[in-house]
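J.: Generate coordinates for the sequence data below:
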Amino acid sequence: MAAKSGQTVDLTTLPIQQLNQLSQQLDQSFFTNSMNQLKLAQGKFVESQECLNKATPDNLNKDILVPLTSSMYVPGELSDVQNVLVDIGTGYYVEMTIDQGKDYFKRKVEFLTKQIEKIQPIMQEKYRMKQAVLEVIQLKVQAQIAAQQQASTAAKS
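T.: Sure, this is the predicted structure:
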């Protein structure tokens, strides 16, 4: 295991308390949350991209449900199948053609896919390091128990 100064530290030389602290530091909650948020955003962009496929001349002036929130919809009518308003973040909307919108969502999905691919190896490495620390903790605890049992049997004799 590498220390901050770039030196290698033998885990078996660390006391159990330091190993526990190291295990807590290797907790993946930050990376897991980041990964989940990236996948959620990616899913929303994919869904938006798929919705643009339904804006066809065949659906012009047809009744639709317009989402106000993720669980509340109002009735509406599809009046324009050439242009859409795309939320580009922080309350800004840009009018785009359907093809421009599809391209925008495609770029967003590709960007998020690359970010996910960057985080996955880090998560896997942190998981491997945590597993190694937990194995050493388990070995040290077993060694302590064995030593205590030996001491108690030696005291009884």
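J.: CA only for contacts and neighbour counts going forward, please
T.: Fine.
J.: so where do the helices sit in this structure?
T.: For the chain, applying DSSP state H gives helices covering 16-25, 29-52, 98-156.
J.: Any chance of those helices in TSV with distance to Asn83 and mean neighbour count as columns?
T.: Listed next are those as TSV, based on distance: least, C-alpha to C-alpha, whole Å; neighbours: other C-alpha atoms under 10 Å:
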stretch	distance to Asn83	mean neighbour count
helix 16-25	49	14
helix 29-52	10	15
helix 98-156	6	14
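J.: Just put these in CSV and tack on distance to Val86.
T.: Compiled in CSV, these are given as follows (distance: least, C-alpha to C-alpha, whole Å):
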stretch, distance to Val86
helix 16-25, 40
helix 29-52, 9
helix 98-156, 7
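J.: I'd like the structure of this one too, to check against the first:
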Amino acid sequence: MSESSQPQQVNLAALSLEQLEMVKEQVENEIQTLSDSMLQLKHAATKYLEAKEAIQGLAGAEGKEILVPLTSSLYLPGKINCKDKVMVDIGTQYFIEMDLEQGQGFTNRKVQLIQDQVNKVQQAVNVKRNHLDQIIQVAQQKIQLIKQQQAAAAKK
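T.: Okay, the predicted model is just below:
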């Protein structure tokens, strides 16, 4: 990675209060975006964990009656007739037939991959929060300095 792609360091003390406020809003928006992404990742991980539990529930379930979801609100009755194979959505509505062990391995790998991404996003959020704290601290120092200057001018 070249140095030009690295974020540039800004001397916060050199910025005006208005500029600090703009930078603060930008960092807050970035934190919100990252937090939203983290929630979406956690939701996806939950879906894969649910799929894993469903696969586990299929062991020894041949002939068992179930409700098959056609949409989020429409279910039809059905029977499990193949106890050792599952159809796994590998992404963008592509399905692959796998045995139960392969299906569980797939869901485990996906959950781990998502958890790794959640950890990376969490680290980015922590960095952004540290930046936000620094911005707020500099802004408070500037406000305090302005108040001191105004008090000194009022005494004259």
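J.: After superposition, what's the TM-score here?
T.: Once the chains are laid over each other, their TM-score by TM-score structural alignment, normalised by the length of the second structure reads 0.83; 151 aligned residues with a C-alpha RMSD of 2.4 Å.
J.: Thr8 of the first structure is nearest to which of the helices of the first structure?
T.: The minimum distance between Thr8 of the first structure and the helices of the first structure falls on helix 98-156, with 12.9 Å, by C-alpha to C-alpha.
J.: Check the burial of the aligned partner of Tyr94 of the second structure in the first structure by counting its neighbours.
T.: Here Tyr94 of the second structure is matched to Tyr92 in the first structure, going by TM-score structural alignment. Applying other C-alpha atoms under 10 Å, we find 9 residues neighbouring Tyr92 of the first structure.
J.: Over to Met72 of the first structure?
T.: Met72 of the first structure, neighbours per other C-alpha under 10 Å, totals 9.
J.: State the distance from Thr46 of the second structure to Gln141 of the second structure.
T.: 44 Å (C-alpha to C-alpha, to the nearest Å).
J.: now do Ala45 of the second structure
T.: Counting by C-alpha to C-alpha, the gap from Ala45 of the second structure to Gln141 of the second structure is 43 Å.
J.: One more: Gln19 of the second structure?
T.: 14 Å.
J.: now do Leu41 of the second structure
T.: Distance, Leu41 of the second structure to Gln141 of the second structure, by C-alpha to C-alpha: 38 Å.
J.: now do Gln40 of the second structure
T.: 37 Å.
J.: Stretch 140-149 of the second structure: how far from the chain's middle?
T.: Centroid separation between stretch 140-149 of the second structure and its chain, computed with C-alpha atoms, centre = their mean, to the nearest Å, is 38 Å.
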